[in-house]
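Sequence and predicted structure below; questions after.
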Amino acid sequence: MSNTRHPQTRDQVLVAHAAQMIARTSLSQDTFAQALSEQLHRLVPEKAAEKDVPDFKAMAAGNDTAAFLKACDRWLKRVARWLSGEVELPAWVEEAWVQALPGDYREACVNELASRYGLIGARALGAEACPVSAFGGLVRQLGLAVETCSEVLADGRIDADDLALLPALIRQLLAVESRACELRRLAENTLAAERRKTPLRLAD
């Protein structure tokens, strides 16, 4: 994942994570398409309007049912073409695409994209950042990584016999790095804030 040779392009990585989410959860392709539309209008409203991305919330408030259904049908087909690879995913959609993914799928996608540049996909810290939540996420991801590592390292090696398990192991280790980095940054920010409060002592 993190070496300089990547078998997939960025847009293929994004599509793969969305397709995996649709296949493994109760969320449908239609639900994802609506979430993507909402994120596009939130993040790049002018571009979304320019590219005829339907604003379903605004349209639902109106009374033109026929126009709503027509716009919905066009958008669902457009997203389906991106998901199938028939049409390449444009760059202006990428950030909204990631944000439209739910929870763990969004985190896994961010981690994989970051790892392609040797980075850690730690989440941005906001005012709502919770150390207990970050620690809980770290413990959960660490537990998954330990379980897979134990299976991979049962013979004391990582080799061709482990190929089926390695993608999951890489994803889990990236998630551990991300959560650990988030918790570390919370600690660093708190320490820095407390140090700023401490008055300087002048030498006698």
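Perfect, thanks for sending it.

drop to CA atoms for contacts and neighbour counts, all remaining ones
Noted.

Could you say which helix or strand holds Lys77?
Element membership of Lys77 [criterion: DSSP states H and E] is helix 65-84.

Return the distance of the next helix or strand after that helix from the chain's centre.
Toward the C-terminus, helix 65-84 is succeeded by helix 94-100 as the next helix or strand (DSSP H and E). Relative to the chain's own centre, helix 94-100 is displaced by 8 Å; criterion: Cα atoms, centre = their mean, to the nearest Å.

what's the answer for stretch 130-144, then?
With Cα atoms, centre = their mean as the basis, the mean position of stretch 130-144 lies at 17 Å from the chain mean.

Repeat that for stretch 113-121.
Per Cα atoms, centre = their mean, the centroid offset for stretch 113-121 relative to its chain is 12 Å.

one step back: which parts of the helix holding Lys77 are buried?
Buried residues in helix 65-84, defined by neighbour count with 16 or more other Cα atoms under 10 Å: Phe68, Ala71, Cys72, Trp75, Leu76, Val79, Ala80, Trp82, Leu83.

now swap in stretch 127-141 and tell me
Neighbour-count burial for stretch 127-141, with 16+ other Cα under 10 Å as criterion, is recorded at Ala134, Gly137, Leu138, Gln141.

Please work out which residues outside it touch it.
Taking Cα atoms under 8 Å, 6 or more residues apart in numbering as the criterion, the residues outside stretch 127-141 that touch it are Gln172, Leu173, Ala175, Val176, Arg179, Ala180, Glu182, Leu183, Leu186.

of all those residues, which comes closest to Val44?
Nearest to Val44 among the contacts of stretch 127-141 is Glu182, at 26.8 Å by Cα to Cα.

Comparison target below:
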Amino acid sequence: MSSQRQNHTQTRDAVLIAHASDMIARTNLSARDFATALSKAIHSRIPNIEPNHSVPNFEAMNLEDADTYLKAADTWLKRVQRWLNESVEIPSWLEEPWVEALLPEWRERCLIELASRYGLLAVRAVGLDGVCAMTAFSGLVGHFGDAAGAGGQILADGRIDNIDAPHLPGFALSCRALAAHAVAMAEKAEKVAAEIA
């Protein structure tokens, strides 16, 4: 881990909001869809959530009572929208469910960005959270291609300098994602090799 202090231009809340907003803007998901996914993620990660957090459990609701369901859904959507437009600060207990509620592509980028703040890699163990060996390997290959493409563009003149500034954040993200997938695959290979031996 690097001992150098990193300065960040965004708060953790801003990172969460940026990834969720980008996902909503670039997919067919709406803010309501994200709010529903967030509620589900909260209840799966924090099964005994405190009642004062007022997070509706849509899966446990009686769907025959449409008025109650719609009122809870609208109230929850407004709350999530206040977090998304930064009029209300995101509470710390919400970070993990928020990341889980993102679609896989945005979840991975968000995890990489949050982990890199501590000089860490966002390594997800193969076999956990729906990450199979083939998915991890395809991620490794895909991110290798991304890193090679970005690196080739940056290193075309044989060095990394201020001319490359616009491409550096994407290159760094690709390299971190590549490293995370490589570590996950290495750990899985070592684990299986140890079990066989």
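Looks like it came in fine. If you're wondering where the values come from, they're calculated on a predicted model, not measured in any experiment.

How many residues are close by the aligned residue in structure 2 for Ala193 of structure 1?
For Ala193 of structure 1, the equivalent position in structure 2 is taken to be Glu195, counting by TM-score structural alignment. For Glu195 of structure 2, the tally of surrounding residues (other Cα atoms under 10 Å) stands at 8.

How about the helix or strand Glu195 of structure 2 falls within, which residues are buried there?
Glu195 of structure 2 belongs to helix 168-196 when assigned by DSSP H and E. Counting neighbours by 16+ other Cα under 10 Å, one finds that the buried residues in helix 168-196 of structure 2 are 168, 171-185, 188.

same deal with stretch 110-120 of structure 2?
Residues of stretch 110-120 of structure 2 classed as buried: Cys110, Leu111, Ile112, Glu113, Leu114, Ser116 (neighbour count, 16+ other Cα under 10 Å).

Reformat those residues as a markdown table; add distance to Cys132 of structure 2.
Listed next are the buried residues of stretch 110-120 of structure 2 as a markdown table, based on distance: Cα to Cα, whole Å:
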| residue | distance to Cys132 of structure 2 |
| --- | --- |
| Cys110 | 20 |
| Leu111 | 18 |
| Ile112 | 19 |
| Glu113 | 22 |
| Leu114 | 23 |
| Ser116 | 23 |
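
Closest one to Arg5 of structure 2 out of the residues you listed, please.
For Arg5 of structure 2, the nearest member of the buried residues of stretch 110-120 of structure 2 is Ser116. The distance, counting by Cα to Cα, is 11.5 Å.

Tell me the spacing between that closest one and Leu173 of structure 2.
9 Å (Cα to Cα, to the nearest Å).

Report the mean deviation for the helix holding Lys77 of structure 1 after fitting onto structure 2.
On superposition with structure 2, the average gap between helix 65-84 of structure 1 and its aligned counterparts reaches 0.9 Å (mean Cα distance after the TM-score superposition for structure 1).

what comes into contact with that helix?
With contacts defined as Cα under 8 Å, 6+ apart, helix 65-84 of structure 1 is touched by 15, 18-19, 29-30, 33, 53-54, 56, 59-60, 87-89.

quick one: stretch 142-151 of structure 1 to structure 2 mean distance?
Using mean Cα distance after the TM-score superposition for structure 1, stretch 142-151 of structure 1 ends up 1.1 Å from its aligned counterpart in structure 2, as a mean over the superposed pairs.

in that stretch, what's buried?
Using 16+ other Cα under 10 Å as the test for burial, stretch 142-151 of structure 1 gives Leu142, Leu144, Ala145, Thr148, Cys149.

what do we get in structure 2 for the third one?
Pointing back at Ala145 of structure 1 there. Across the alignment, which pairs residues by TM-score structural alignment, Ala145 of structure 1 is matched by Ala147 of structure 2.

Quick check: chain neighbours aside, which residue is closest to that match?
Closest residue to Ala147 of structure 2 in three dimensions, ignoring its sequence neighbours and counting by Cα to Cα, 6 or more residues apart in numbering: Ser174, at 5.0 Å.

how much space between the equivalent of that neighbour over in structure 1 and Phe135 of structure 1?
Under the alignment defined by TM-score structural alignment, Ser174 of structure 2 corresponds to Gln172 in structure 1. According to Cα to Cα, Gln172 of structure 1 stands 15 Å off from Phe135 of structure 1.

Excluding chain neighbours, give the residue nearest to the aligned partner of Ile160 of structure 2 in structure 1 in space.
Structural correspondence for Ile160 of structure 2 with respect to structure 1 (TM-score structural alignment): Ile158. Counting by Cα to Cα, 6+ apart, Val152 is the residue found nearest to Ile158 of structure 1 once chain neighbours are left out, at 6.5 Å.

contacting residues around the one you found?
The neighbours of Val152 of structure 1, taking Cα under 8 Å, 6+ apart as the test, are Ile158, Asp162, Leu165, Leu166.

tally of neighbours for Leu153 of structure 1?
Residues within reach of Leu153 of structure 1, counting by other Cα under 10 Å, total 12.

where does it fall, helix, sheet strand or coil?
In the three-state summary, Leu153 of structure 1 is assigned as helix, counting by DSSP: H, G, I helix; E, B strand; the rest coil.
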